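Engineer: sharing a sequence plus its predicted fold:
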Amino acid sequence: MLGTVNRVLLAAAGLVLTAAGTAVLTASWPFAGRHAPLLSAARRRHWQLEGWAWWVLVAGLGLVVLLALCWLLAQVRRARPAVVLVDTGDGAFAALRGRALEEAVAAECDALDGVARSRVTLAGRRGGPALRVALRLEPYAVPADVLAGLEGPVLAHARTAAALPRLPLEARLRITDQGPRRVA
């Protein structure tokens, strides 16, 4: 979703900048000489008579800056936790790297029968993470068996490693193309 929003915002910014550049070029300002003003005296008087237009312009620019800052913050924000806090049982906590947990779960998923490739992403917060697993299955794989293996030992090992009583899981399964068969 964020990728789509980025593309739309970049396209809109490109269109606005293209329109502004075209407006400057067609306003005959560059062709009137290097020392000619961008706005003629009559145009400046027109904008001076309508004082409300400046307030609208300032409010519009302020809104654009506010939206740009929100967009920038959305880009910087981490979508997944860098660490998971693990209760060691003695009143202290240990930090388990999120990437390490993702890689361990992905290795166990790849070892399941019928899984061609897996991609694991940790989402949520430090204290309450969730797993998102995308599995690419072989054509012969039985999805029910793969899900049983995923919900059984794989998820149990992840919960044990992170010392979490609850670890939500979202799984997406896709079957790889078998490809055309050759006829002899």
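Structural biologist: Received the coordinates, thanks. Numbers count the residues shown, from 1 in each chain.

Engineer: please make it C-alpha for all contacts and neighbour counts, starting now.
Structural biologist: Fine.

Engineer: could you pull out the strands for this protein?
Structural biologist: 83-87, 93-97, 115-124, 129-137, 169-175 (DSSP state E).

Engineer: what are the buried residues along the first one?
Structural biologist: Spelled out, that is strand 83-87. 83-86 (16 or more other C-alpha atoms under 10 Å).

Engineer: okay if I get these as CSV plus distance to Leu155?
Structural biologist: Formatted as CSV, the buried residues of strand 83-87 follow (distance: C-alpha to C-alpha, whole Å):
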residue, distance to Leu155
Val83, 18
Val84, 15
Leu85, 17
Val86, 16
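
Engineer: okay, one more to line up with it:
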Amino acid sequence: MNPWRNAVNRTLLALTGAALLAGGGWLALSGGSVAERLPGWWPAPEHGTVLLDRAALADLRDSGWWTPVVVAGTVCALLLCLTWLLAQPRRGGARRLPLAGPPLTLRSRALADAVARRAEATDGVDRAHVRLPAGKKRSRARVRLLLEPGAAPGPVLERVTRGPLDEAARSLAPHPLRTHVHLAVRSARERRAR
């Protein structure tokens, strides 16, 4: 994700959360028995008042500027939210991995599916799941292998490393590919239950 976009997202979320927390805290602390224990400088509404009574709202609606301002404010808020939503990057399959040439990219989901299929075709592997989160200059492969009962982890790991993982690293060269492999073994009892 773009660092500027990340900073803007975090700032907007923090400001929105702070405003909601401050408003909710003020409302919660200003009423009931808690209001008697607050310091004298705490801004509290008078007893029995509401934030916006019906008479004040009727006066605002009678003003000629009220309706256009409310409609324009609502439309602006909606457009800002839609712009913010559309500016976010897509998740999952839309991430692109850089290839050897600058204009060339590859969908991370396509490469992950290809590596998983090649890993499942390897001797001793029952199932494989591969995730390839994309980075600008470096990529990571998270591989989870479920081995067949009786398969030796060492030789299976070597076959997968020298086969599908080396092919994936070569396809992304000159950008490095770091891999993290998690191995699990399916027991014969689990295999019968499936």
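Structural biologist: Great, that's in hand. Computed from a predicted model, the values in this text were never measured in an experiment.

Engineer: quick TM-score on the pair, please.
Structural biologist: The TM-score (TM-score structural alignment, normalised by the length of the first structure) is 0.54; 119 aligned residues with a C-alpha RMSD of 3.4 Å.

Engineer: picking up where we left off before, and of the strands of the first structure, who's closest to Val16 of the first structure?
Structural biologist: The closest of these to Val16 of the first structure is strand 115-124. By C-alpha to C-alpha, the value is 35.4 Å.

Engineer: now do the closest one: which elements does it pack against?
Structural biologist: helix 98-111, strand 129-137 (3 or more C-alpha pairs under 8 Å, 6 or more residues apart in numbering; DSSP states H and E).

Engineer: please redo it, this time with the cut-off set to 10 Å
Structural biologist: Helices and strands touching strand 115-124 of the first structure, by 3 or more C-alpha pairs under 10 Å, 6 or more residues apart in numbering; DSSP states H and E, are strand 83-87, helix 98-111, strand 129-137, strand 169-175.

Engineer: give the contact list for the counterpart of Glu50 of the first structure in the second structure.
Structural biologist: Using TM-score structural alignment, the partner of Glu50 of the first structure in the second structure is Gly40. By C-alpha atoms under 10 Å, 6 or more residues apart in numbering, no residues touch Gly40 of the second structure.

Engineer: same question, Leu106 of the second structure
Structural biologist: Applying C-alpha under 10 Å, 6+ apart to Leu106 of the second structure gives the contacts 94-99, 134, 171-172.

Engineer: that one -> the first structure?
Structural biologist: Match for Leu106 of the second structure (TM-score structural alignment): Leu96.

Engineer: let's have the strands of the first structure in a markdown table, adding distance to Gln75 of the first structure.
Structural biologist: Output for the strands of the first structure, formatted as a markdown table (distance: least, C-alpha to C-alpha, whole Å):
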| stretch | distance to Gln75 of the first structure |
| --- | --- |
| strand 83-87 | 19 |
| strand 93-97 | 22 |
| strand 115-124 | 16 |
| strand 129-137 | 20 |
| strand 169-175 | 24 |
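
Engineer: among these, which comes closest to Leu63 of the first structure?
Structural biologist: strand 115-124 (30.3 Å).

Engineer: what sits against the most centrally placed residue in the second structure?
Structural biologist: In the second structure, the centroid-proximal residue (C-alpha atoms, centre = their mean) is Arg91; its distance is 7.6 Å. Arg91 of the second structure makes contact with Pro133, according to C-alpha under 10 Å, 6+ apart.

Engineer: please report how far the closest residue to Ala44 of the second structure other than its chain neighbours lies from Arg178 of the second structure.
Structural biologist: Among residues not flanking Ala44 of the second structure along the chain, Ser30 sits closest, at 5.3 Å (C-alpha to C-alpha, 6 or more residues apart in numbering). To Arg178 of the second structure, Ser30 of the second structure is 55 Å away according to C-alpha to C-alpha, to the nearest Å.

Engineer: what do you get for Arg96 of the second structure?
Structural biologist: For Arg96 of the second structure relative to Arg178 of the second structure (C-alpha to C-alpha), the value is 16 Å.

Engineer: just give me the closest of the buried residues of strand 83-87 of the first structure to Ala144 of the first structure.
Structural biologist: Val84 (29.5 Å).

Engineer: quick one: map that closest one onto the second structure.
Structural biologist: Per TM-score structural alignment, Val84 of the first structure is aligned with Leu97.

Engineer: I'd guessed that match sits against Ala168; true?
Structural biologist: No - Leu97 of the second structure is beyond contact range of Ala168, at 11.1 Å (criterion: C-alpha atoms under 10 Å).

Engineer: what do these two both touch?
Structural biologist: Listed as contacting both Leu97 of the second structure and Ala168 by C-alpha under 10 Å, 6+ apart are Leu111.

Engineer: for Val8 of the second structure, what is the corresponding residue in the first structure?
Structural biologist: Counting by TM-score structural alignment, Val8 of the second structure has no partner.

Engineer: so which strand or helix has Val8 of the second structure?
Structural biologist: helix 3-30 (DSSP states H and E).

Engineer: list the buried residues of that helix.
Structural biologist: 29-30.
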